[in-house]
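Engineer: Just a sequence and a predicted model for now, questions to come.
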Amino acid sequence: MSQPLDTLAPTFLAYLRAEQGNQDIDYTIPLTPLRGGFETQIYHFQLSGTHGAWAGPLILRLYPPRYGTRNAVWESTVQNTLAAAGYRVPKVHLVCTEMAVLGGAFFVMDFLSGAPLIAAPPTSVPMLLGQSHAELHQIDPQPLIAALAEQHIDDRNYRLQSRFDELIRKAPQHPRLRPAIDWLLRNRPPEPAQLAICHGDFHPLNLLIENGMVSGVLDWPGFVISDPAMDVATTLVLATIPIKHIAPQLGIEFPPAAVEPFVRSYFEAYQAVRPLDKTHLEYYQVFRVVKALIEGAEGQTIWQHPAIVADLVAYVHHVTAIRLALSANE
């Protein structure tokens, strides 16, 4: 996807020296790969010979060439607008869209300390998740819309319609899911007048905690401006259905009996910050479940786990009465 680390590190350092006109810049912490980037390569580093934010711990996020420049511009704009609004996201200090420099577009952002929220005491996880989620949905989306327009990013890219367009495009490839896809298209609810900034992948592995508080929210490529119920529904699917089955791999306990208290605590924390119209919540949960089944069919291993597939199929039936003829191997 990109250069080996032994060539990437000096190439990146030379770029920073040239960009800042300072040949004294050097690594105090060398470029170190971090786990966690599914679409990107992520590296931690720190510099000497510089000042301000550049003197602290930093992250390099490097995109594969097939992404072009859009995602780097997109995510950095989202993060900086939210950071300016006081939300806990890494501020971006440099964006490079010259693909030849490192083999793909990239940006440099603050390193946020903390541990994944999933490592917090079990009773704290849903409360912190719900509170932080509601705080996001409280932020006025207009400054972000304006910032994206300044970057010449068409609003069709971050409206919910783009997700439905993708669903329609993929439907012919997944005939066994067609009854559920048709149900979604037939029953699509109208969006409310008041839309919110939605993360699109808001779950305990994408939040960091430090000293009992959320210190950062990561990974923004799936953001949309839409009905907050859609974002909440996505979180409910991600934070309950797969977690029951992969909890041992994460070193945590989350038996089926823990799901209901988790959801109740999440809602209590969320609604202590802002109200939530739950009218279309089940619809959007089905939307995310069908998306998960498509992702599993396309190779995402988390959604190929037999017990997880069974739960996804069961949820579709629970809400729609549709019985999908589907197994983990299809």
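Structural biologist: Nice, thanks for sending it over. Numbering: from 1, shown residues only.

Engineer: Please make it C-alpha for all contacts and neighbour counts, starting now.
Structural biologist: Will do.

Engineer: what's the helix or strand hosting residue 260 packed up against?
Structural biologist: Taking DSSP states H and E as the criterion, the element that holds residue 260 is helix 259-273. In terms of contacts (3 or more C-alpha pairs under 8 Å, 6 or more residues apart in numbering; DSSP states H and E), helix 259-273 is packed against helix 124-138.

Engineer: Buried residues of the helix it packs on, list them for me.
Structural biologist: Along helix 124-138, these residues count as buried under the neighbour rule (16 or more other C-alpha atoms under 10 Å): 124-134, 136-137.

Engineer: who touches residue 262 in this structure?
Structural biologist: 123, 126 (C-alpha atoms under 8 Å, 6 or more residues apart in numbering).

Engineer: and it, how far is that from residue 270?
Structural biologist: Counting by C-alpha to C-alpha, to the nearest Å, the gap from residue 262 to residue 270 is 12 Å.

Engineer: and if you look at residue 158?
Structural biologist: Where residue 270 is concerned, residue 158 sits at a distance of 24 Å (C-alpha to C-alpha).

Engineer: Looking at the two, which one has more neighbours?
Structural biologist: residue 270 (24 against 21; other C-alpha atoms under 10 Å).

Engineer: Does the more buried one touch residue 130 like I think?
Structural biologist: Yes - judged on C-alpha atoms under 8 Å, residue 270 makes contact with residue 130 at a distance of 4.3 Å.

Engineer: residue contacts, the closest residue to residue 53 other than its chain neighbours?
Structural biologist: Leaving aside its sequence neighbours, residue 53 sits nearest to residue 110 (C-alpha to C-alpha, 6 or more residues apart in numbering; 7.7 Å). Under the criterion of C-alpha under 8 Å, 6+ apart, the neighbours of residue 110 are 53, 56, 57, 58, 59, 90, 91, 92, 93.

Engineer: With residue 100 instead?
Structural biologist: So residue 100 contacts nothing (C-alpha under 8 Å, 6+ apart).

Engineer: take the one below as the second:
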Amino acid sequence: MGIQVAPTPASLVAAELLSYLQIRKGLSGLEYLQAPGIIPDGWETYTYRLQFQVQTAATLRGPLVLRVYHGPEGLPRLRREFMLQRRLAELHYPVARPVMAEEDPGFLGGPFLLMEWVEGDMLLHRILHDYFALLWGPQQMADVHARLHQLPLQGLLGPDRPFLERQLETLKAMVDDYDLTGLAPGLDWLRAHRPAEAESPSLLHLDFHPKNLLVHKGRCTAVLDWSESDVGDHHADAAVALLMIDTAPVEEASAWDRFMLPIGRFLTHELYRYSYRRRLPLDGRRLRYYQAWAAFRRLSWYGSWIAAGPQVMGYKPGAVGHVRPGHVADLERYFQRYSGVAIRLELPLSIPAMALSAF
């Protein structure tokens, strides 16, 4: 997986990237029109927007996004996103087209991806600033999601084992390795009530929510962050979307937005589910199982982050700062709602210092 190197400080990214492109890619004479600037959103990568002067090679023209991956899972995440986004762009699905990928972590402190900048606002931000977006945003979200689940899988490297088998094995390893005893009853329930694998697997995003959708003039221009993508039952992907709609923290919300949030969550949930079902069928029992699975999966992640740091899964160190008691309690209740089983993730008295170590 390559030598793990500390991420390059933001102040040095501009010079290091320029040096890399000149020396490794032979692109002499490069100059910035806009030096790399930090995009703070996102738990997985250090992300920047930049633009080179117009005389730059054709592949580097226009605004670009730089994603620098972190931790031992950074390289697999880079490979997955580069391969998948390139294929999805060929299928005219709304994604940012990749420009180049570098697997060597020595240049910027981790493997990195350059891709085209896509115009648009996060759907969540659009809704927070214009409540009328609730009239079309959830429908756009559902339509783009159902379209993903109907795409052909040709040209993609699929896993060699069934989706749910691999997922339950991973969850068991987390519970065992990090001594998450309070989650053990939930794992027992998931294994006992496991449905059959999907007869016709679909491409899954597995982090599909309003912060990962860009919209412009009433349509989706890009789906972001494909590092969790997989192939499996489309109910699992719909369940993750519903979990995020129902429980994801909205840290940028104003006091008024927080007051309105329960109504917004309810409308987005109902309109998304209604619109999705107009495109693809959803079996109620199977969907409820995967809603419980989605909550358990997130709690298991948080348990591993607290025990060993988010880096073990390829997330930035600061991601553990999002693991807050209220959010964890929401996930525990969510699992119990769909499974009937009470589980508990034990939290430390204070968030580890690593939460403060990265932007």
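Structural biologist: Done, it's in. Note that the coordinates shown come from a computational prediction; the quantities given were computed from them, not determined experimentally.

Engineer: that older thread, and the residue nearest to residue 53 of the first structure, what's its match in the second structure?
Structural biologist: In the second structure, the residue equivalent to residue 110 of the first structure is residue 116, according to TM-score structural alignment.

Engineer: State the distance from its match to residue 103 of the second structure.
Structural biologist: Distance, residue 116 of the second structure to residue 103 of the second structure, by C-alpha to C-alpha: 18 Å.

Engineer: Then residue 196 of the second structure?
Structural biologist: 37 Å.

Engineer: Number of residues surrounding the aligned residue in the second structure for residue 56 of the first structure?
Structural biologist: Under the alignment (TM-score structural alignment), residue 56 of the first structure pairs with residue 62 in the second structure. By the criterion of other C-alpha under 10 Å, residue 62 of the second structure has 15 neighbours.

Engineer: Please look at residue 62 of the second structure and residue 55 and confirm they touch.
Structural biologist: No - Residue 62 of the second structure lies out of contact with residue 55 (C-alpha under 8 Å); the separation is 10.7 Å.

Engineer: Quick check: the gap between the counterpart of residue 78 of the second structure in the first structure and residue 96 of the first structure.
Structural biologist: Aligned counterpart of residue 78 of the second structure in the first structure: residue 72 (TM-score structural alignment). Residue 72 of the first structure sits at a distance of 8 Å from residue 96 of the first structure (criterion: C-alpha to C-alpha).

Engineer: can you check residue 199 of the first structure too?
Structural biologist: The value you get for residue 199 of the first structure to residue 96 of the first structure, if C-alpha to C-alpha is used, is 24 Å.

Engineer: more neighbours, the two?
Structural biologist: residue 199 (25 against 17).

Engineer: tell me the secondary structure for the most centrally placed residue in the second structure?
Structural biologist: For the second structure, the residue nearest the mean C-alpha position is residue 207 (4.1 Å; C-alpha atoms, centre = their mean). Using DSSP: H, G, I helix; E, B strand; the rest coil, the structure places residue 207 of the second structure in coil.

Engineer: so what's the corresponding residue of the first structure for it up against?
Structural biologist: Matched to the first structure by TM-score structural alignment, residue 207 of the second structure sits across from residue 201. When contacts are counted by C-alpha under 8 Å, 6+ apart, residue 201 of the first structure touches 219, 220, 222, 223, 231, 234, 235, 238.

Engineer: Sort out which one of those lies nearest residue 144 of the first structure for me.
Structural biologist: residue 223 (11.2 Å; C-alpha to C-alpha).

Engineer: How many neighbouring residues does the aligned residue in the second structure for the closest one have?
Structural biologist: Under the alignment (TM-score structural alignment), residue 223 of the first structure pairs with residue 229 in the second structure. Using other C-alpha under 10 Å, residue 229 of the second structure is surrounded by 18 other residues.

Engineer: Hmm, residue 202 and residue 229 of the second structure touching each other?
Structural biologist: No - under the criterion of C-alpha under 8 Å, residue 229 of the second structure makes no contact with residue 202, lying 10.6 Å away.

Engineer: May I see the buried residues of stretch 22-39 of the first structure?
Structural biologist: Those would be 25, 26, 31, for stretch 22-39 of the first structure by 16+ other C-alpha under 10 Å.

Engineer: hmm, I was thinking of stretch 233-252 of the second structure
Structural biologist: In stretch 233-252 of the second structure, counting by 16+ other C-alpha under 10 Å, buried: 233-247.

Engineer: ok, residues contacting it?
Structural biologist: Counting by C-alpha under 8 Å, 6+ apart, 149, 163, 197-198, 200-210, 265-266, 268-269, 282-283, 286-288, 290-291, 294-295, 327, 330-331 sit against stretch 233-252 of the second structure.

Engineer: Quick one, which of these are buried?
Structural biologist: Counted by 16+ other C-alpha under 10 Å, the contacts of stretch 233-252 of the second structure give 149, 163, 201-210, 265, 268-269, 286-288, 290-291, 294-295, 331 as buried.

Engineer: for the second structure, what spans make up the strands?
Structural biologist: 32-39, 46-52, 64-68, 98-102, 112-116, 121-122, 202-204, 213-216, 219-223, 230-232 (DSSP state E).

Engineer: so where in the first structure does the longest one end up aligned?
Structural biologist: Residues 27-34 of the first structure are where strand 32-39 of the second structure aligns, taking TM-score structural alignment as the criterion.

Engineer: burial measure for residue 257 of the second structure, as a count.
Structural biologist: Residue 257 of the second structure: 17 neighbours (other C-alpha under 10 Å).

Engineer: Now for it: which residues touch it?
Structural biologist: By C-alpha under 8 Å, 6+ apart, the neighbours of residue 257 of the second structure are residue 128.

Engineer: same thing with residue 60 of the first structure?
Structural biologist: Taking C-alpha under 8 Å, 6+ apart as the test, what residue 60 of the first structure contacts is 42, 43, 44, 45, 106, 107, 108, 109.

Engineer: thinking the last one is in contact with residue 96, fair?
Structural biologist: Which is residue 109 of the first structure. No - Residue 109 of the first structure is not in contact with residue 96 according to C-alpha under 8 Å; the separation is 12.0 Å.

Engineer: Let me have the strands of the second structure in a markdown table, extended by distance to residue 182 of the second structure.
Structural biologist: Formatted as a markdown table, the strands of the second structure follow (distance: least, C-alpha to C-alpha, whole Å):
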| stretch | distance to residue 182 of the second structure |
| --- | --- |
| strand 32-39 | 36 |
| strand 46-52 | 33 |
| strand 64-68 | 34 |
| strand 98-102 | 40 |
| strand 112-116 | 37 |
| strand 121-122 | 35 |
| strand 202-204 | 29 |
| strand 213-216 | 34 |
| strand 219-223 | 35 |
| strand 230-232 | 28 |
